[in-house]
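1. What follows is a protein structure lacking sequence information:
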């Protein structure tokens, strides 16, 4: 939501390029994470969606850098956004590296019955 609010001040000529791209990639992180959570019964699908979310977060970082270089974001704002992206990326990598902490093990529920 922070990116959405910040991009409201981007130039009108960026509406269908930079503004659209950074909004799409930032929103896609959350959407892919939501999909991963719903696929947690299938570790490979779970990891795949986490990887998609990671890619979108990295893309968002690139758009932030471009917005900074174009003068659309202040340096301190861009650094804060980049830091927040790094936090998200770190969490996504941790989840993908240890999916057993997050996925549903259908075998354990079957063995309890």
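-> In hand now; what should we look at? A quick note: this is a predicted structure, and the numbers were derived from the prediction, not measured.
2. From here on, just use CA atoms for contacts and neighbour counts.
-> Will do.
3. and the spatially most central residue of the chain, what element?
-> For the chain, the residue nearest the mean C-alpha position is residue 29 (2.7 Å; Cα atoms, centre = their mean). Following DSSP states H and E, one finds residue 29 within helix 18-38.
4. Just list what that helix packs against, helices and strands only.
-> Contact here means 3 or more Cα pairs under 8 Å, 6 or more residues apart in numbering; DSSP states H and E; on that basis helix 18-38 packs against helix 2-7, helix 43-69.
5. Dump those into CSV; add mean neighbour count as well.
-> CSV is the format used below for the helices and strands packed on helix 18-38 (neighbours: other Cα atoms under 10 Å):
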stretch, mean neighbour count
helix 2-7, 14
helix 43-69, 20
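6. dropping in the other structure now:
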């Protein structure tokens, strides 16, 4: 693979981040520096760490960044749950985005296993 943009996990995480921005656009203005910002930062961290890890010299370094990416994904899942609980996200919005996060989680876990097998 010559470019991180060709990775399905990166593409999927970019779509997720775009959808997160759309979903949080209508959160209350008083949340702009709290939950809205935190959700967006967590989502941005996922493709960013996939890309940064891709550029590293070793599989060990790559795995470290992939693990940061999956940790950010778990953080995002938690924050989405909070958004649903306080009714900033509808059940439908939450279910769609959460399913997308679960699919990306499975993809990342599988990819991490592949990288580990190469060592």
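-> Structure's in. What do you need? Not measured: the values here are computed from a predicted model.
7. Could you get me the TM-score between them?
-> Put the two chains on top of each other and the TM-score (TM-score structural alignment, normalised by the length of the first structure) is 0.84; 102 aligned residues with a Cα RMSD of 1.6 Å.
8. The residue nearest to the centre of the first structure corresponds to which position in the second structure?
-> Residue correspondence to the second structure (TM-score structural alignment): residue 29 of the first structure is matched to residue 46.
9. now do residue 15 of the first structure
-> In the second structure, the residue paired with residue 15 of the first structure is residue 32, using TM-score structural alignment.
10. what's the nearest residue to residue 30 of the first structure if we skip its chain neighbours?
-> Excluding the flanking residues, the one nearest residue 30 of the first structure by Cα to Cα, 6 or more residues apart in numbering is residue 53, at 7.3 Å.
11. and what of residue 75 of the first structure?
-> Nearest-residue entry for residue 75 of the first structure: residue 68, 6.5 Å, with adjacent residues in sequence omitted and distances by Cα to Cα, 6+ apart.
12. so that neighbour touches residue 79, yeah?
-> No. The criterion here is Cα atoms under 8 Å, and residue 68 of the first structure misses it with residue 79 at 9.3 Å.
13. circling back to that earlier point, in CSV: the helices and strands packed on helix 18-38 of the first structure, plus distance to residue 20 of the first structure.
-> Listed next are these as CSV, based on distance: least, Cα to Cα, whole Å:
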stretch, distance to residue 20 of the first structure
helix 2-7, 9
helix 43-69, 10
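14. Identify whichever of those helices lies nearest to residue 21 of the first structure.
-> Residue 21 of the first structure lies closest, by Cα to Cα, to one member of those: helix 43-69, at 7.5 Å.
15. Alright, calling it a day.
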